[in-house]
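K.L.:
Task: produce atomic coordinates for the following.
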Amino acid sequence: MKKISILIPAFNEEEVLYSLYSRLSNVMDGLIEYDFEILFVNDGSSDGTLSILKFLREKDERINFLDLSRNFGKEIAMIAGLDFVKGDALVILDADLQDPPELIPEMIRYWEDGYDDVYAKRRSRTGETWVKKWTSAQYYKLLRKTTRIPIQEDTGDFRLLDRRCVEALKKLRETQRYTKGMFSWIGYNKKEILFDRDPRAAGQTKWNYLKLIDLAIEGITSFTTFPLRVSSIAGIVISFLAFVFMIWTVGKTLLLGDPVSGYPSLMAVILFLGGIQLLFLGVIGEYLGRIFNETKKRPLYFVNEYNNEKATNRVQNEEPQNERSIK
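P.N.:
This next block holds a predicted model:
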């Protein structure tokens, strides 16, 4: 019997967990030819999420939970879950029920047909403002044009991955993670299915615009050096224009006797060039900061407990997390 793992990162999701479990149970009970496990990754929740997960585990042995030592963010929570899942295939699912669990049987059918990565593309996005939809579309358009990797538009983390995709993702241990791009980077045989995304079942979204901007910068700097190339090209263009302006100004003064403009033009040029320099220094700083974080070689995460057993965290830095690091 093939085993299907369902990975669910959870941060302060106490309001939706029972509804999520109910819908997942209906799906799993309808697929009796498969063995299921659900792995919840509690990403440092401050509400009753962990208590509910422990209660659900007592009720259903298919449920496992991984409690991280603090809030590391969803991207890190996902790689932590990848290190612990045991299935022949893995389904990544958000806890807020915006991604319907009822799509899992269709994903499994395509997986059985030979596809390694069955990803769900949003046909519509209920509950999101037009500003968010528009900015998202423009961001993905920019990202696709600036990278050689075929980034998937209007897709999130909701997908089924074959075991070999999971093993490939586990080898990517960088601390600055943009998992949506990593799904594309590893390749393999992909299949798209369409769905209508629902609004959150309960609770509040954890993604405000500042976090979304940070994630967007993460995606651009992780998968393309285009901003650095723009800096170089802009530097060449501005230097050329400055040289032409200098020749024109000197020539006009020597040949026509026109006086050189003073303070206003000088300040305008200084402020313009100063702003451009600071902007490009910031771009370089973004890449330099990522190099700095990677060279520290810190563990991606620490585990507090796995299924009520305290973690030792002995091998966190040397190899991917697994159950041998649990007492």
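
K.L.:
drop to CA atoms for contacts and neighbour counts, all remaining ones
P.N.:
Will do.

K.L.:
contacting residues for Arg229?
P.N.:
If you count contacts by Cα atoms under 8 Å, 6 or more residues apart in numbering, Arg229 has none.

K.L.:
repeat for Leu160
P.N.:
Listed by Cα under 8 Å, 6+ apart, the contact partners of Leu160 are Ala89, Leu90, Val91, Ile92, Ile104, Met107, Ile108, Trp111, Asp116, Asp117, Val118, Tyr119.

K.L.:
hmm, try it at 6 Å
P.N.:
The contact partners of Leu160, by Cα atoms under 6 Å, 6 or more residues apart in numbering, come to Leu90, Val91, Asp117, Val118.

K.L.:
same check, this time on Thr147
P.N.:
Contacts of Thr147 by Cα under 6 Å, 6+ apart are Thr224.

K.L.:
now with 7 Å?
P.N.:
Listed by Cα atoms under 7 Å, 6 or more residues apart in numbering, the contact partners of Thr147 are Phe223, Thr224.

K.L.:
Likewise for Asn189?
P.N.:
Asn189 makes contact with Tyr115, Asp116, Asp117, according to Cα under 7 Å, 6+ apart.

K.L.:
here's the other one to compare against:
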Amino acid sequence: MTLAGTEIIPEYVFVDDGSTDHTLAELQALHREHTKTVHYRSFSRNFGKESALLAGLQATTGDYVAVMDVDLQDPPELLPKMLKMIEAEDYDCVGTVQRERRGQSRVRAFLSTSFYRVINRISGVHIEPNARDYRLMTRQFVDTVIELPEFNRFSKGLFSWVGFKTTYLAYESQPRAAGTTHWSLRQLFAYSIEGIIDFSDVPLKLATWVGSGSCLLSLVGLIIVMVRALTVGGSAAGWPSLVVIMLLIGGIQLFCLGILGQYISKIYLETKHRPQYLVREER
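P.N.:
Purely as a prediction, here's the structure:
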């Protein structure tokens, strides 16, 4: 939205993230009807939420930018209050937080709460629990977020990392206007892992601690075996226990390599310098 004196001139930017339904046709019709105020970007394929969010921010030109999901779970009636807080209280960003998660299973709610607890304990950046992407930001705030060059993006973390004066409004979650979510538990878990890796090196330290603890236990076990052999004599055969110990140590090694591999994969993607998204059509 752009301020022209006391008048607010809204501008709408829709991002079509490689949809396979009639979304693009609807956006084309809206643009023909409202050429100056309705714009869209349609991707060549599905690039994911983070790419779509970045594309939308990059396409905006207004003094203030609001991010909203099209399922209408984000109440538009909050926007005047958010704008008033930015203008009257000099905030750079007004975000939103859900008081409760209607229509969400207890398992998902528990996992979501646990994620915020974990990432806020191990990360140097505080991420507001249950924060939505729905927020109103100043032009300076948006430009700063856009300038961040990383390929692996976790927007909630980036919004917090850039700082500026930010506050949050709590609201009751709204039911979807239509459709169902395409986010499975597996996808949400992978997204959570990505956020943790992007904003914390604690998993790498954990691998070091686990490896060090394993070496220490092995050293203690070696000393016990040597002392027993010198004082009592040879020990009885214990193939089952030996196999279990070998599997345990092998599992620890693979666990640590897996953590290291996650970070290396992030580096690999960053060094490719591929674009975040490809636009098939834009108006």
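
K.L.:
Among the contacts of Leu160 of structure 1, pick out the one closest to Thr225 of structure 1, please.
P.N.:
Closest approach between the contacts of Leu160 of structure 1 and Thr225 of structure 1, by Cα to Cα: Asp117, at 26.6 Å.

K.L.:
Could you provide the contacts of Leu160 of structure 1 in TSV, with additional columns for distance to Lys141 of structure 1?
P.N.:
Output for these, formatted as TSV (distance: Cα to Cα, whole Å):
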residue	distance to Lys141 of structure 1
Leu90	29
Val91	27
Asp117	22
Val118	22
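
K.L.:
quick one: which of those residues has the most company?
P.N.:
Asp117 (28 neighbours; other Cα atoms under 10 Å).

K.L.:
how about the aligned partner of that residue in structure 2, what does it touch?
P.N.:
In structure 2, Asp117 of structure 1 lines up with Cys93, judged by TM-score structural alignment. For Cys93 of structure 2, the contacting residues are Arg135, Leu136, Met137, Thr138, Lys165, Thr166, Thr167, by Cα under 7 Å, 6+ apart.

K.L.:
wait, is Leu160 of structure 1 part of a strand?
P.N.:
Yes - remark: Leu160 of structure 1 belongs to a strand, assigned using DSSP: H, G, I helix; E, B strand; the rest coil.

K.L.:
In strands, which of the contacts of Asn189 of structure 1 fall?
P.N.:
Using DSSP state E, Asp117 are the members of the contacts of Asn189 of structure 1 that sit in strands.

K.L.:
now structure 2: which of the contacts of Asn189 of structure 1 match?
P.N.:
Contacts from the contacts of Asn189 of structure 1 that recur in structure 2, judged by both residues aligned by TM-score structural alignment, their matches' Cα atoms under 7 Å, are Tyr115, Asp116, Asp117.

K.L.:
The residue nearest to the spatial centre of structure 2 and Ser192 of structure 2, how far apart?
P.N.:
Taking Cα atoms, centre = their mean, the centroid of structure 2 lies closest to Phe154, which sits 3.7 Å from it. Distance of Phe154 of structure 2 to Ser192 of structure 2, given as Cα to Cα, to the nearest Å: 9 Å.

K.L.:
Ok, Thr231 of structure 2 next?
P.N.:
Thr231 of structure 2 is 53 Å from Ser192 of structure 2, by Cα to Cα.

K.L.:
neighbour-wise, which of those two wins?
P.N.:
More neighbours surround Ser192 than the other of Thr231 of structure 2 and Ser192, with 18 against 8 (other Cα under 10 Å).

K.L.:
and that one, what pairs with it in structure 1?
P.N.:
Looks like Ser192 of structure 2 aligns to Ala216 there (TM-score structural alignment).

K.L.:
helix/strand/coil for that match?
P.N.:
Assigned by three-state DSSP, the conformation of Ala216 of structure 1 is helix.

K.L.:
do you know how far it is from Lys141 of structure 1?
P.N.:
12 Å.

K.L.:
got it, and Glu106 of structure 1?
P.N.:
The gap separating Glu106 of structure 1 from Lys141 of structure 1 is 28 Å, by Cα to Cα.

K.L.:
correct me, but Gly195 of structure 2 touches Arg153?
P.N.:
No - applying Cα atoms under 7 Å, one finds Gly195 of structure 2 not in contact with Arg153, separated by 8.1 Å.

K.L.:
And the helices in the stretch 1-150 of structure 1?
P.N.:
All helices of the stretch 1-150 of structure 1, identified by DSSP state H, counting those that start in this stretch, fall at 17-29, 49-59, 74-84, 104-112, 130-146.

K.L.:
Equivalent analysis for the stretch 101-250 of structure 2, please.
P.N.:
In the stretch 101-250 of structure 2, the segments counted as helices under DSSP H, counting those that start in this stretch are 106-122, 139-147, 155-161, 185-199, 202-231, 239-272.

K.L.:
so how far does the third one sit from its counterpart in structure 1?
P.N.:
When structure 1 is superposed, helix 155-161 of structure 2 averages 0.5 Å from its matched positions, counting by mean Cα distance after the TM-score superposition for structure 1.

K.L.:
who's in contact with that helix?
P.N.:
Glu50, Val125, His126, Ile127, Val145.

K.L.:
give me the stretch of structure 1 that it matches.
P.N.:
Aligned by TM-score structural alignment, helix 155-161 of structure 2 falls on residues 179-185 of structure 1.

K.L.:
quick one: buried residues of the matching stretch?
P.N.:
Neighbour counts over stretch 179-185 of structure 1 (16 or more other Cα atoms under 10 Å) mark Thr179, Lys180, Gly181, Met182, Phe183 as buried.

K.L.:
do the same with stretch 60-71 of structure 1
P.N.:
So for stretch 60-71 of structure 1, counting by 16+ other Cα under 10 Å, buried means Ile63, Asn64, Phe65, Leu66, Asp67, Leu68, Ser69, Asn71.

K.L.:
got it, and stretch 187-194 of structure 1?
P.N.:
Going by neighbour count (16+ other Cα under 10 Å), the buried part of stretch 187-194 of structure 1 is Lys190, Lys191, Glu192.

K.L.:
Give me the mean deviation of stretch 209-229 of structure 2 from structure 1.
P.N.:
Compared with structure 1 after the fit, stretch 209-229 of structure 2 shows a mean deviation of 1.1 Å (mean Cα distance after the TM-score superposition for structure 1).
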